[in-house]
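> have a look at this fold, sequence not included:
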């Protein structure tokens, strides 16, 4: 994948700011980062890491989420190539800052060989950056923690978030979203020795981990069956806690769950999934022209086959081999 021409902050992967060390220096985190590095160096994980299939149509998934949320999560402004005030201000500043993940294997993770952040979301972030700015040297990829995504946008630390961010009604009150670019559901990981067969088994009377500010945390909290809900700043920290025996299960979306199962052969995904959702690019609510520009990039990205190529490269071996299942398309 293309690595030159895009700058990235190397700061704390949990803080979302450059240059800090923060909580990510603890030894537990090093365990997972070493596992991630080994997985990247190995060049891939087993096909058996793919989640079990639960067949739903794209429209069924979207309608179920709309019914639960009470809003149309696919609604966004029409695509446009016009440069409005938000895009012009970014170009005048000569820097587009995109908030990304550097902890999620195959989605957004730092390659120890190159030092570059890479993955499915990173391919999309770079495509957006190149289209908006025209010059890759003017694009900055900045790691942002799960819990810090909305704050980072509202406080101007980033212009966009491309980080497996679920679109829902509550978040739509705070930030604007592009059209969806991926269908997901919530899944549960457990250690391979766990007797749990499904989500209910894995959660009931167990210590369950989820990232703060994530949809997974809302889902597991609303179940009200866990003995303890443990929150962490980034979803990779849940894998560390499972490795150390401090939690019994992790809830996260199916893409991230598949990445963790591929990254660590001592965990597996249980049967069943919860709350069909869609993922989008987030930005300031009043940046309507930027939203329209991102929607144009998404339309072009899919039409050129770039979405499919990125999916084939990063995700197909670890998820259901049905690309149509994951592209939300239009309605």
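Received, thanks. Computed from a predicted model, the values in this text were never measured in an experiment.
> make it CA atoms for all contacts and neighbour counts henceforth
Will do.
> please enumerate the strands of this structure.
If you assign secondary structure with DSSP state E, the strands in the chain sit at 7-8, 96-100, 103-104, 108-110, 117-118, 139-143, 160-166, 176-177, 182-191, 207-211, 228-232, 249-253, 267-269, 274-283.
> adding mean neighbour count, write the ones you listed out as a markdown table.
Converted to a markdown table, the strands of the chain look like this (neighbours: other CA atoms under 10 Å):
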| stretch | mean neighbour count |
| --- | --- |
| strand 7-8 | 18 |
| strand 96-100 | 27 |
| strand 103-104 | 24 |
| strand 108-110 | 24 |
| strand 117-118 | 26 |
| strand 139-143 | 26 |
| strand 160-166 | 26 |
| strand 176-177 | 28 |
| strand 182-191 | 24 |
| strand 207-211 | 26 |
| strand 228-232 | 18 |
| strand 249-253 | 29 |
| strand 267-269 | 25 |
| strand 274-283 | 24 |
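> format those as CSV; extra columns: distance to residue 315.
Formatted as CSV, the strands of the chain follow (distance: least, CA to CA, whole Å):
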stretch, distance to residue 315
strand 7-8, 23
strand 96-100, 17
strand 103-104, 12
strand 108-110, 12
strand 117-118, 12
strand 139-143, 21
strand 160-166, 13
strand 176-177, 23
strand 182-191, 12
strand 207-211, 22
strand 228-232, 25
strand 249-253, 14
strand 267-269, 16
strand 274-283, 15
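> for residue 88, which of these is the nearest?
Nearest to residue 88 among the strands of the chain is strand 96-100; the distance by CA to CA comes to 10.9 Å.
> below is an additional structure, to be compared with the one above:
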């Protein structure tokens, strides 16, 4: 328990990361939290992306001229994007980080030509829109609201929102047992949007920039439960054996790589990377990082194209 609290303190205070010894640039950010616009009326399948292509384009040539891929990531999500303080060098690692290195390998011919920028949940879209990053690979759910602001690759992971609470809690899941309970949510997350539609009488006043901050608040007794992606919640439960996921997922969500609106050639190139990665790489990464907490997987979600 104490370890998780210490890790959070380190992660939140470090705004910029280094990629395997490579200097990262200016601090991440953007002008502020992106305001979600109403989803298009005809948005029925937000996971459908442009068809894959191995061709080039202005966004790809810019990356090649720079000599490195600039990617917004998380640095405090255990198993997904984090630094293990017990390992020399403290390089970023995790399921999302493996995918970033794969994209760099395919575009630049070197998996280490990456500049990581740590971005809070609510700064993912502004960082893309401002051009601070080429893309965000940070457990980011594809949905109708977000595709108004950024373009996504095809889905590379499926999950759903779940409740995370102490094992001895009377909370049983996303149901009436949340009534009067104080929940912790990451600002700008799909959990926050879902709870605004139906909260079951829970207190939603506690929001934090990063998901792991919720774990600390739960450990300190400041909140009764967390609502987050089940995939992230499983990682938090692995850090603290006194908590567990409660009930079943109450949404169906898919993670995608987010890029600037209109960066079609880059999106198509990333989709081509994912075509190959689903066949060779995805399973080994899943087994290395997620299988211990999530169990055996049937594989990545099938790609959808428009």
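Looks like it came in fine. A quick note: this is a predicted structure, and the numbers were derived from the prediction, not measured.
> circling back to that earlier point, tell me which of the strands of the first structure lies nearest to residue 322 of the first structure.
Closest to residue 322 of the first structure of the strands of the first structure is strand 182-191 (CA to CA; 11.6 Å).
> was I right about residue 17 of the first structure contacting residue 141?
No. Contact criterion CA atoms under 8 Å: residue 17 of the first structure and residue 141 do not qualify, at 11.1 Å.
> of all the strands of the first structure, which one is nearest residue 294 of the first structure?
Ranking the strands of the first structure by distance to residue 294 of the first structure, with CA to CA as the measure, places strand 274-283 first at 7.9 Å.
> which helices and strands does the closest one pack with?
With contacts defined as 3 or more CA pairs under 8 Å, 6 or more residues apart in numbering; DSSP states H and E, strand 274-283 of the first structure has these neighbours: helix 58-69, strand 160-166, strand 176-177, strand 182-191.
> average offset of the second one relative to the second structure?
The one in question is strand 160-166 of the first structure. Strand 160-166 of the first structure, aligned to the second structure and superposed, deviates on average by 0.5 Å (mean CA distance after the TM-score superposition for the first structure).
> that strand maps to which residues in the second structure?
Using TM-score structural alignment, the residues of the second structure aligned to strand 160-166 of the first structure are 135-141.
> and the contacts of the matching stretch?
Applying CA atoms under 8 Å, 6 or more residues apart in numbering, the external contacts of stretch 135-141 of the second structure come out as 70-74, 80-81, 96-97, 99-100, 124, 128, 190, 253-260.
> between the helices and strands packed on strand 274-283 of the first structure, which gets nearest to residue 308 of the first structure?
Nearest of these (CA to CA): strand 182-191, 11.4 Å.
> let me know the angle separating the closest one from helix 58-69.
Computed by axes from the mean of the first three to the mean of the last three CA atoms, to 10 degrees, the angle separating strand 182-191 of the first structure from helix 58-69 equals 80 degrees.
> strand 182-191 of the first structure vs the second structure, mean deviation?
Taken over the aligned residues, the distance from strand 182-191 of the first structure to the second structure averages 0.6 Å (mean CA distance after the TM-score superposition for the first structure).
> in the second structure, what stretch matches that strand?
Under TM-score structural alignment, the alignment places strand 182-191 of the first structure onto residues 157-166 of the second structure.
> off-centre distance for the matching stretch?
13 Å (CA atoms, centre = their mean, to the nearest Å).
> list the contacts for the residue mapped onto residue 55 of the second structure from the first structure?
Residue 55 of the second structure maps onto residue 82 of the first structure when the alignment is built from TM-score structural alignment. Counting by CA under 8 Å, 6+ apart, residue 82 of the first structure touches 289, 293.
> what does residue 187 of the second structure align to in the first structure?
Counting by TM-score structural alignment, residue 187 of the second structure lines up with residue 212 in the first structure.
> what's the answer for residue 99 of the second structure, then?
Alignment note: residue 99 of the second structure maps to residue 124 in the first structure; criterion TM-score structural alignment.
> which residues in the stretch 1-150 of the second structure form helices?
Using DSSP state H, counting those that start in this stretch, the helices of the stretch 1-150 of the second structure run over 2-13, 58-66, 95-108, 124-129.
> after superposition, how close is the last one to the first structure?
Once the two structures are superposed, the average separation between helix 124-129 of the second structure and the matching residues of the first structure is 0.6 Å (mean CA distance after the TM-score superposition for the first structure).
> any idea how far that helix is from the middle of the chain?
Using CA atoms, centre = their mean, the distance from the centre of helix 124-129 of the second structure to the centre of the chain it belongs to is 13 Å.
> buried ones in that helix?
By 16 or more other CA atoms under 10 Å, the buried positions in helix 124-129 of the second structure come out as 124-129.
> now do that helix: which elements does it pack against?
If contacts are counted by 3+ CA pairs under 8 Å, 6+ apart, helix 124-129 of the second structure sits against strand 135-136, strand 150-152, strand 258-260.
> same thing but 7 Å
For helix 124-129 of the second structure, the elements it packs on are strand 258-260, judged by 3 or more CA pairs under 7 Å, 6 or more residues apart in numbering; DSSP states H and E.
> what does the longest one give?
Using 3+ CA pairs under 7 Å, 6+ apart as the contact criterion, the neighbours of helix 95-108 of the second structure among helices and strands are strand 81-83, helix 264-279, helix 282-289.
> circling back: which residues touch the match of residue 187 of the second structure?
Taking CA atoms under 7 Å, 6 or more residues apart in numbering as the contact definition, residue 212 of the first structure lies against 146-147, 231-233.
> which single one of the residues you listed is nearest to residue 185 of the first structure?
Ranked by distance to residue 185 of the first structure (CA to CA), those are led by residue 146 at 16.9 Å.
> need the counterpart of the closest one in the second structure.
Residue 146 of the first structure maps onto residue 121 in the second structure, by TM-score structural alignment.
> that match against residue 207, yeah?
No. Here residue 121 of the second structure lies out of contact with residue 207, judged by CA atoms under 7 Å, at a distance of 11.0 Å.
> mind listing the shared neighbours of those two?
Contact criterion CA under 7 Å, 6+ apart; residues shared by residue 121 of the second structure and residue 207: 186-187.
> now the residue mapped onto residue 292 of the first structure from the second structure: how far from residue 239 of the second structure?
Per TM-score structural alignment, the equivalent position to residue 292 of the first structure in the second structure is residue 268. As judged by CA to CA, to the nearest Å, residue 268 of the second structure and residue 239 of the second structure stand 37 Å apart.
> what about those two, which has more around it?
The residue with more neighbours, out of residue 268 of the second structure and residue 239, is residue 268; 23 against 17, by other CA atoms under 10 Å.
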